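Asker: Sequence and predicted structure below; questions after.
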Amino acid sequence: MKNVVITGTSRGIGFELVKLFAEENYNVLALSRNDAPVAKLKFDNISSFSFDLGQETDLKKASEFVQNEWNGKVDILIHNAGAFLNKAFQETKLEEFRAIYEVNVFGLIGLTQQLIPFMTSASHIVSISSMGGVQGSMKFAGLSAYSSSKAAIITLTELLAEEYKEKGPVFNVLALGAVQTEMLAAAFPGLEAPLSAAEMASYIKNFSITGSKFYNGKLLQVSNSTP
């Protein structure tokens, strides 16, 4: 059985990813502050515990789990967790900017550093970004903290792919368009997205399994609408 680690699993795309991988007999480590929804799934091949990307002790807890329970092997890491803020730039406190970056950028960095030692050249790290973080894409007022943090992980992906190209793992980033999630409802109240969380999760799952054969250090825009 292969092993996949997924963050942001309490709802939306992350929750759907956990179910999809578990149904295909992957061992799944589901990481989220609220682990209750995943715990209710009752799959023998799903493990979960309350997890905060901003806490170094929790990052080490994930590393220790992989070492002790999975014999030190990770095949896929999906950085799905994301913090969101819709607020005018001048009204956004510096602490609020830091809080968004703590999850979307620094938490992603910290977990990656913890788990890379357990990955091989065939392993795949997939980061979930946003179309709002893509240079030249349509931008929206109020999303300066969120979209700029999502832009940071796009460039980070390119840099890490270059740094690890000889020994792996493979790094790619998906910039998602509109998906019917709670985060979308907060960003664009009343907007009906063309894709459900389950539909997008199915695409991400398939890409995570096969995409490393075709891409490394690449940004793929997964969007059929604006926003």
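Answerer: Looks like it came in fine.
Asker: C-alpha from now on. contacts and neighbour counts both.
Answerer: Will do.
Asker: how about the helix ranked longest in the chain: buried residues?
Answerer: Within the chain, and with DSSP state H defining each element, the longest helix by residue count is helix 144-163. By neighbour count, with 16 or more other Cα atoms under 10 Å as the criterion, the buried positions of helix 144-163 are 144-154, 156-158, 160-161.
Asker: Pretty sure Ala22 sits against Ser47.
Answerer: No: between Ala22 and Ser47 there is no contact, the gap being 10.2 Å when judged by Cα atoms under 8 Å.
Asker: dropping in the other structure now:
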Amino acid sequence: MDYIIVTGTSRGIGYELCKLLAAKGNMVLALSRNERPIKELGNKNIETFPFDVSSATDREHLYSFLKERNANVIALVNNAGKLVNKPFLETTEAEFKSVYEVNVFGVAEMIKLVLPFMDNRGHVVTISSMGGIQGSAKFAGLAAYSSSKGAVLTLTELLAEEFKETGPSFNALALGAVQTEMLEEAFPGYKAPVTAVEMAEYVMNFTLTDHKLYNGKILQVSSSTP
């Protein structure tokens, strides 16, 4: 069975991306701690179960799921993210670590788990943020979040180099402001110029086709600041 795996699918870009991919006939494995929004779609092309990328137990379940189905993973979209918006001096060590557990270590472990189920045509797409781009505008309160998003950009470049002879392709999208619940948490009251559906369409097209053109690349997908 061919699958496209998307993490962080209970809302925002991930949720819309699953719907768009399924509408095109792809079999999607939607992974999120809250599977209810996806399950309520009742889409025959989407499978889902509760999943936390930072949980070793959940990752073992995912491995068993893929193994039992002799799965071929066409693409992995690392979309799950955690945000803490607090002044640096008020951010506890536990809070800082919790952001990295999802945004960095969770991404690394997901890639490690999925690679045995991918061939050289596979595509690993990691959703990052403009806040992780060196020299971009930075915002107070996002020390943990933005630094974690910078870390996965470098990880993407490193993995593309390490697997350049065998594949798959690794790319990252550094997104600007998109009208999602997470944006509202980071910048209350800010209105983004791009909707979650519009960005999901871009992510879908990039995921399905652009591994032929890009590898180890960081694309800045933004028309605004933030």
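Answerer: Looks like it came in fine. It should be emphasised that the depicted structure is a prediction, and the values quoted were computed from it without experimental measurement.
Asker: And the TM-score between them?
Answerer: In this superposition the chains share a TM-score of 0.98, using TM-score structural alignment, normalised by the length of structure 2; 226 aligned residues with a Cα RMSD of 0.9 Å.
Asker: roughly how far apart are the nearest residue to Gly168 of structure 1 once chain neighbours are set aside and Glu166 of structure 1?
Answerer: Spatially, and ignoring its direct neighbours in sequence, Gly168 of structure 1 is nearest to Ser121 (3.8 Å; Cα to Cα, 6 or more residues apart in numbering). Distance from Ser121 of structure 1 to Glu166 of structure 1, counting by Cα to Cα, to the nearest Å: 8 Å.
Asker: where along structure 1 do the strands fall?
Answerer: Secondary structure of structure 1 (DSSP state E): strands at 3-7, 27-32, 46-50, 76-79, 124-130, 170-176, 218-222.
Asker: Of all those strands, which one is nearest Gln90 of structure 1?
Answerer: Using Cα to Cα as the measure, strand 124-130 is the one of the strands of structure 1 that comes nearest Gln90 of structure 1, at 22.5 Å.
Asker: got the angle for the closest one vs helix 144-163?
Answerer: Between the direction of strand 124-130 of structure 1 and that of helix 144-163, the angle (axes from the mean of the first three to the mean of the last three Cα atoms, to 10 degrees) works out to 150 degrees.
Asker: could you pull out the helices for structure 1?
Answerer: With DSSP H as the definition, structure 1 shows helices at residue ranges 12-23, 36-39, 56-69, 94-101, 108-115, 144-163, 182-187, 197-210.
Asker: circling back to that earlier point, mind checking which of Ser121 and Glu166 of structure 1 has more residues around it?
Answerer: A side-by-side neighbour count of Ser121 of structure 1 and Glu166, using other Cα atoms under 10 Å, places Ser121 first with 14 against 10.
Asker: now the farthest one out in structure 2, which residue is it?
Answerer: What lies farthest from the middle of structure 2 is Leu89; by Cα atoms, centre = their mean that is 28.0 Å.
Asker: one step back: export the strands of structure 1 to JSON lines and tack on distance to Leu94 of structure 1?
Answerer: Below are those laid out as JSON lines (distance: least, Cα to Cα, whole Å):
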{"stretch": "strand 3-7", "distance to Leu94 of structure 1": "25"}
{"stretch": "strand 27-32", "distance to Leu94 of structure 1": "25"}
{"stretch": "strand 46-50", "distance to Leu94 of structure 1": "27"}
{"stretch": "strand 76-79", "distance to Leu94 of structure 1": "24"}
{"stretch": "strand 124-130", "distance to Leu94 of structure 1": "22"}
{"stretch": "strand 170-176", "distance to Leu94 of structure 1": "25"}
{"stretch": "strand 218-222", "distance to Leu94 of structure 1": "29"}
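Asker: Tabulate those strands (a markdown table), appending distance to Phe15 of structure 1 and mean neighbour count.
Answerer: What follows is the strands of structure 1, written out as a markdown table (distance: least, Cα to Cα, whole Å; neighbours: other Cα atoms under 10 Å):
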| stretch | distance to Phe15 of structure 1 | mean neighbour count |
| --- | --- | --- |
| strand 3-7 | 9 | 23 |
| strand 27-32 | 8 | 25 |
| strand 46-50 | 12 | 18 |
| strand 76-79 | 12 | 24 |
| strand 124-130 | 14 | 26 |
| strand 170-176 | 16 | 24 |
| strand 218-222 | 19 | 17 |
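Asker: quick one: which of those strands is nearest Ala187 of structure 1?
Answerer: Nearest to Ala187 of structure 1 among these is strand 124-130; the distance by Cα to Cα comes to 12.2 Å.
Asker: in terms of contact count, name the helices or strands touching that closest one.
Answerer: Of the remaining helices and strands, those touching strand 124-130 of structure 1 by 3 or more Cα pairs under 8 Å, 6 or more residues apart in numbering; DSSP states H and E are strand 76-79, helix 144-163, strand 170-176, helix 197-210.
Asker: who wins for proximity to Val222 of structure 1 among those?
Answerer: The minimum distance between Val222 of structure 1 and those falls on strand 170-176, with 4.9 Å, by Cα to Cα.
Asker: Report the angle between the closest one and strand 218-222.
Answerer: Inter-element angle recorded for strand 170-176 of structure 1 and strand 218-222: 30 degrees (by the same axes, to 10 degrees).
Asker: and for Ala22 and Ser47 of structure 1, which residues touch both?
Answerer: Common contact partners of Ala22 of structure 1 and Ser47 (Cα atoms under 8 Å, 6 or more residues apart in numbering): Val28.
Asker: still on that earlier bit, what's the closest of the helices and strands packed on strand 124-130 of structure 1 to Gly132 of structure 1?
Answerer: helix 144-163 (5.1 Å).
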